[in-house]
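1. everything below, folded, please.
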Amino acid sequence: MKLKWLTLPLIAILAGLAGLYSYAHTLPSLAFPLKSINAFALSDGGSLTIELADAKGNEFYFGIKGDLETPREMYPSFYMRTFLGIPLMVTPEIGSAEELKLAGFAKKLAEKNLSPSSLEKVKNSDLDGLSKSELSYAVIYSIYSSLSERHASN
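-> Model (predicted):
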């Protein structure tokens, strides 16, 4: 068979693609303290985006993509990691287990970095008196709340 020489390269390519897929679909283990955290609440109808860089310089982005025409409960979530500078974006299916994992990730991140009194204020939608970094974690908690509400109704 003349195509035998293609077998090993094809297996290597498939293994590489499977590894890349697995990497993109795995939520990161962040190295604390975080170098930077930026939160964006856009006026496009409800998009919330978080941009993180951990202590090792690894970047991770996640959030909810909103628009003016889609009901809030149908806004898709997303997360993105980079591989060699190439963005790998994942948009979990609404109500999926992957989206629930993203909600848990957001909850842990917010609860770990907000004091109990600040967390209570955020839960009650009282953002007065929060610092800039606490407001970033409030956006993260808002993402968690939106995603967890979907799963409570399913």
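2. C-alpha only now, for contacts and for neighbours.
-> Fine.
3. now Pro33: which helix or strand?
-> Using DSSP states H and E, Pro33 sits in no helix or strand.
4. what's the answer for the one 4 residues further on, then?
-> Mapping Ile37 onto the secondary structure by DSSP H and E places it in strand 36-41.
5. next secondary structure element downstream of that strand?
-> Per DSSP H and E, the helix or strand that comes after strand 36-41 is strand 48-53.
6. helices or strands up against the strand holding Ile37?
-> strand 48-53, helix 132-153 (3 or more Cα pairs under 8 Å, 6 or more residues apart in numbering; DSSP states H and E).
7. and this one, so I can compare the two:
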Amino acid sequence: MFKSLALAALIAVLLAFLGFQYYITSVPELVEPIAVEDARFIEQDNSLIVTFQGSAGHRFTFGLRGDVTNEPEQTALFFIRNPDLVPYVYWPGFRSNDEKRVLELLEYWSESHLPADQLESFRQAEPDELMPDRLGGEAAAYRIYQVLEARN
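-> All right, here's what the predicted structure looks like:
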């Protein structure tokens, strides 16, 4: 009887850890409308970071680390699903399903939240122009979208 209870408790704990791991490494579904809360380029780490916020107040921080301008295909994607609850940085693999989910979120955001004229100007802009200090956070998010789209 004791072994059965111990085994059941162990299985419950393992399932809880599995659920928690899935939660912190999955791309969230943000409630409409999705806005760019913050965007920045950190020269020290060569990181381009963008934070989306849904209307329910949930945030999703993602970015690229590496030379975004000269070697974008070698930049590494990272994201933090819920930085307030668990500040865990997840680094999905190149061309992984998680990277494709971030790409799908960015594609949906760019098509549904950017005005047509702004989207066209981003498409025509040079890659080094799409930085938060030059054109704002929307441009930085679109630059990350361009890098992921070219890679996938």
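8. what does the TM-score come to for these two?
-> Scored against TM-score structural alignment, normalised by the length of the second structure, the superposed chains reach a TM-score of 0.80; 146 aligned residues with a Cα RMSD of 2.9 Å.
9. and the strand holding Ile37 of the first structure, how far from the second structure on average?
-> After superposition onto the second structure, strand 36-41 of the first structure sits on average 1.9 Å from its aligned residues (mean Cα distance after the TM-score superposition for the first structure).
10. quick revisit: generate a markdown table for the helices and strands packed on strand 36-41 of the first structure, with distance to Phe32 of the first structure and mean neighbour count as supplementary columns.
-> What follows is those, written out as a markdown table (distance: least, Cα to Cα, whole Å; neighbours: other Cα atoms under 10 Å):
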| stretch | distance to Phe32 of the first structure | mean neighbour count |
| --- | --- | --- |
| strand 48-53 | 10 | 20 |
| helix 132-153 | 15 | 19 |
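11. just send the ones you listed back as TSV, with distance to Tyr79 of the first structure too.
-> TSV is the format used below for those (distance: least, Cα to Cα, whole Å):
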stretch	distance to Tyr79 of the first structure
strand 48-53	9
helix 132-153	12
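12. of all the ones you listed, which one is nearest Leu17 of the first structure?
-> Nearest of those to Leu17 of the first structure, taken as Cα to Cα: strand 48-53 at 25.1 Å.
13. not counting its neighbours along the chain, what's nearest Arg151 of the second structure?
-> Glu73 (6.3 Å; Cα to Cα, 6 or more residues apart in numbering).
14. quick check: the one you found vs Glu32 of the second structure, distance?
-> Distance of Glu73 of the second structure to Glu32 of the second structure, computed by Cα to Cα, to the nearest Å: 30 Å.
15. these two: who's more crowded?
-> Glu73 (16 against 12; other Cα atoms under 10 Å).
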